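S.K.: pasting a predicted model and its sequence here:
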Amino acid sequence: MSTQDPREQLSRYQGPLRVWASDAESYAAGCGVFSAAKVRRRFTAVGWERRYGDDPIMLGVIRKIIVALHRDERTTTWEGLQEALREQMAQYADLNPGLRRYVAHAVEQYLDAHDELAAQYGEMRFVTFDPVIGSQGREVVVWAPLYCSADGVREVRRLRVKKARGSTEEHDRWATVAAYIAAGVQMRILPTKIRIVEVGLFDGSTEVVFEGTPDEVRARYEAHGRPVIRGLVEAAGYRPGQSCQKCKLAGCCPSLQDLSGCLGQQHLLAAIGIPLEAARARVGPRDSRRLTTTPRFDTDVAHARSYAARHGHLAARSREEHEGFPIGRWLAEHRQRARRTAGTSPQARVLASLDPWWNPPWPMRWQYAYHHARTHPDTPRATQWITTQRQAWPLLHPGQQQLLASIGISPGTLR
């Protein structure tokens, strides 16, 4: 075990510094020395060897596919999306089959969320992944996609493997740093508004974490972001805890007990405990369901009833209008609310009475293609789609199989 204090090694480091928004997010709960070492990309503690994981999600498979599909014009239709997605997934044939299914599902849910965000806030153009600002070896980066609209609205999307949960903090440090980076990226169109959105890849749910003007972003960063970034690059005090198991400084940290004679490893049990906060009683989710609907909803749902009576469903596309009413955007907003709400709200029950599958657990692109095949079964587009469904039948949701069976499609029957 090295006797050199890691803080001394860090003080001698002269290389580039790169701080990530995710580092700022976890800084307050972590070890100061560990954080200072983490932002120094080329810093290696004495006697330490890094073992890289092979998790394809963390290595960016989903991100790479999203970029490719954003640039593929075929994704405007469900069939084109499936064709483009198959081509992309073919490049990762060595993935575990279960993981491949999740990646394909996550990408479709993300594109659905992209469409619904466009319906609510306007069209957004993909700019880049991992935008960075800074120079002279001092960079601040956010691990996320950046989008921009024609009128200068910039949007950063935080991706979550499960459902979007937004932020429980008054000042979300990740969002604060991400917004500052988005405002500082050099682009032809100057920023007019910055929006930070969390997207759940499990169900396509979205939550706006922060939205403000560039001036508000800078003020927020100066108050709640810059102090955290400054702390990240300074070798502060030690704070032993669960993170010690993955720390690159564990081999030379003076705060840890040296037990290297036990199976040739340093066991950190003596330094790892359960914080008092973890012993607090868990509080169940607050039941915020309303007992009745609102007058505004009762007025708007009349358009949904009229739409369902005419078309037989509520699978309106995000930009679709009905009788002058933005039915597509309205339904997209209620799908997002339903996904964020525990239980079933009165509004969701009303919409389900008009169309049981108004908010399906599968991508809406599938729902659009299904209703096209239901109403125009003899078109080449519908025929190709039906063939694809028959081939993928075992992978379909039971609800999808039920819908297909209702129009005479089964694994052994081709319309």
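M.R.: Nice, I can see it. Numbering: from 1, shown residues only.

S.K.: could you use CA atoms for every contact and neighbour count after this?
M.R.: OK.

S.K.: how many residues are close by T383?
M.R.: Taking other CA atoms under 10 Å as the neighbour definition, T383 ends up with a count of 15.

S.K.: please tell me how far it sits from Y368.
M.R.: Plainly put, T383 is 15 Å away from Y368 if you go by CA to CA, to the nearest Å.

S.K.: return the set of buried residues in the helix or strand where Y180 lies.
M.R.: For Y180, the host element (DSSP states H and E) is helix 173-184. By neighbour count on 16 or more other CA atoms under 10 Å, the buried set for helix 173-184 is 173-184.

S.K.: please convert these to a markdown table, extending it with distance to P145.
M.R.: Conversion of these to a markdown table gives the following (distance: CA to CA, whole Å):
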| residue | distance to P145 |
| --- | --- |
| R173 | 17 |
| W174 | 14 |
| A175 | 13 |
| T176 | 15 |
| V177 | 14 |
| A178 | 10 |
| A179 | 12 |
| Y180 | 14 |
| I181 | 12 |
| A182 | 10 |
| A183 | 14 |
| G184 | 15 |
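
S.K.: in addition, the following structure is provided for comparison:
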Amino acid sequence: MLNQKKILLGVSGGIAVYKVSALASKLTQLGAEVKVIMTESATEFVTPLTFQALTRNPVYTDTFDEKNPKKIAHIDLADWADIAIIAPATANIIAKLAHGQADDMLSTTMLATQADVYIAPAMNVHMYGHPAVIQNMKQLEKWGYHFIEPGDGYLACGYVGKGRLEEPQEIITAMERHQQKALDMQGQKVLISAGPTKEMIDPVRFFTNRSSGKMGFALAEAAAERGADVTLVAGPVTIDAQHPAITRIDVVSAEEMYHVMNDQFADKDIVIKAAAVADYRPKEVHTSKMKKQEGDDVITLERTKDILKKLGERKENQFLVGFAAETDTPIEYGLGKLKKKNLDAIVVNDVSRQGAGFEGDTNIVTYINKKESVTDLQQATKKEIAVQLLDCILQDMKDDSI
């Protein structure tokens, strides 16, 4: 996948620079043309001559060192690249990109490029877990940067934990995997629901649940990045959909979501109902605020419409996927829901497990298709889980078409 690709390798200053010389060598051996930008700090660990010898191209270290007076070097490099990768990516370069700071050759070029940008962080375990670093990485991910997570192990600082630069071959494998998936959903129309619903009691009170919408939004972003035309039906959440290929429709109640999902269903190829829709709503909605009274009160609830069941009844050529968030016997419940609602697949997660479920940034799920084939997806970021779930869906669609 990387043969004849023009790859811009950005090297920032950390002890893991020594590994990146092997990455440059492997990329060159694969047939890629590699050009390297080094920060001043990176040159303290490995000399530019090393990368020049490995890539057989000049190494760039200074924004104002214009090697060709007819071209502005950082813009020329930014336009030249098919793919860009920063390895190791320190907390400093991540912060610069997240805040639009361009004060050296690497940050200036990376802010100017339109190529796919991969970031392979490497830093102390506590730095990697610092809220500022986490926030910066989240911001870059929203903007479409692709992260190659560091590994766990012994760090140069003496700590043991997450923060070690991923091995060069694993970095290459991650890049190849992503490049292979690029636009493999082009032409597909995808409908995804996300988030909770709010069921009003009176003008100031409502029933809802803990769903943040993060899983559904991650699925929408992942599908859009692969070329799909995505319609995202979102309950009341505080997150944004960044990708321009996502059409967002906001709803509040289960009734609203029911009507929008049904209206949007007919021309879609893939439908994923990730929203945590209320099963019940107040039978009576008060037009004025209910006043506090002595003693207990009773609110009578009625069932909301079963969106997934309705879509299962209407299903023709759509690939329909449901979600089941459970705390007890999740697999058994998921299998029952899969059959009862005429689904092609169901995603089951035990929300009582550490690292899974509502509000968090990670998830642990089990994907079960209509043939009852079970695929366990281990704990990962919701974005990575989304990518893996789309892989499962596309493979099942391919198998069904054979």
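M.R.: Received the coordinates, thanks. On a predicted model such as this, the values are computed, not experimentally measured, just so you know.

S.K.: now the TM-score, please.
M.R.: Here the TM-score for the pair of chains, by TM-score structural alignment, normalised by the length of the second structure, is 0.20; 125 aligned residues with a CA RMSD of 6.4 Å.

S.K.: after the helix holding Y180 of the first structure, which helix or strand is next? Please name it.
M.R.: Once the chain leaves helix 173-184 of the first structure, the next helix or strand it forms, by DSSP H and E, is strand 193-200.

S.K.: those strands in the stretch 301-402 of the second structure, which residues are they?
M.R.: 301-303, 319-326, 345-350, 362-369, 374-381 (DSSP state E, counting those that start in this stretch).

S.K.: how big is the angle separating the second one from strand 362-369?
M.R.: Angle between the axes of strand 319-326 of the second structure and strand 362-369 is 130 degrees (criterion: axes from the mean of the first three to the mean of the last three CA atoms, to 10 degrees).

S.K.: rewinding a little: Q180 of the second structure: which of the strands of the stretch 301-402 of the second structure is closest?
M.R.: Using CA to CA as the measure, strand 374-381 is the one of those that comes nearest Q180 of the second structure, at 20.5 Å.

S.K.: run through who's touching the helix holding Y180 of the first structure.
M.R.: Residues from elsewhere that reach helix 173-184 of the first structure (CA atoms under 8 Å, 6 or more residues apart in numbering): 21-22, 24-25, 131-133, 140-142, 146, 154-156, 191, 194-196, 209-210, 214, 217-218, 220-221, 224-225.

S.K.: which of those are buried?
M.R.: Burial by neighbour count, judged by 16+ other CA under 10 Å, picks out 21-22, 24-25, 131-133, 140-142, 146, 154-156, 191, 194-196, 209-210, 214, 217-218, 220-221, 224-225 from these.

S.K.: so of those, which ones are in helices?
M.R.: Filtering these for membership in helices, criterion DSSP state H, returns 21-22, 24-25, 214, 217-218, 220-221, 224.

S.K.: mind listing the strands for the first structure?
M.R.: For the first structure, strands defined by DSSP state E occupy the ranges 17-20, 125-129, 132-135, 138-141, 145-148, 153-160, 193-200, 206-212.

S.K.: does A386 of the second structure touch K214 like I think?
M.R.: No - A386 of the second structure is not in contact with K214 according to CA atoms under 8 Å; the separation is 10.2 Å.

S.K.: now K382 of the second structure. Nearest residue, chain neighbours left out?
M.R.: Leaving out its chain neighbours, the residue that sits closest to K382 of the second structure by CA to CA, 6 or more residues apart in numbering is T362, at 5.0 Å.

S.K.: can you tell which of the strands of the stretch 301-402 of the second structure is closest to G153 of the second structure?
M.R.: Closest approach to G153 of the second structure among the strands of the stretch 301-402 of the second structure is made by strand 374-381 (17.5 Å; CA to CA).

S.K.: okay, now the residue nearest to E141 of the second structure when sequence neighbours are not counted: neighbour count?
M.R.: Sequence neighbours aside, F147 is the residue nearest to E141 of the second structure in space, at 7.3 Å (criterion: CA to CA, 6+ apart). Using other CA under 10 Å, the number of residues around F147 of the second structure comes to 22.

S.K.: F147 of the second structure contacts I134, doesn't it?
M.R.: No - the pair formed by F147 of the second structure and I134 falls short of the contact definition of CA under 8 Å, at 11.9 Å.

S.K.: can you show me the strands along the stretch 1-150 of the second structure?
M.R.: 6-11, 33-38, 59-60, 83-89, 116-121, 146-147.

S.K.: I'd assumed I85 was in contact with A120 of the second structure.
M.R.: Yes - with contacts counted by CA under 8 Å, A120 of the second structure reaches I85, the gap being 7.5 Å.

S.K.: please say which of those two ends up with more neighbours.
M.R.: Shown here are A120 of the second structure and I85; by other CA under 10 Å, I85 has more neighbours (25 against 22).

S.K.: that one and M110 touch, don't they?
M.R.: No - using CA under 8 Å, I85 of the second structure is not in contact with M110; the gap is 9.2 Å.
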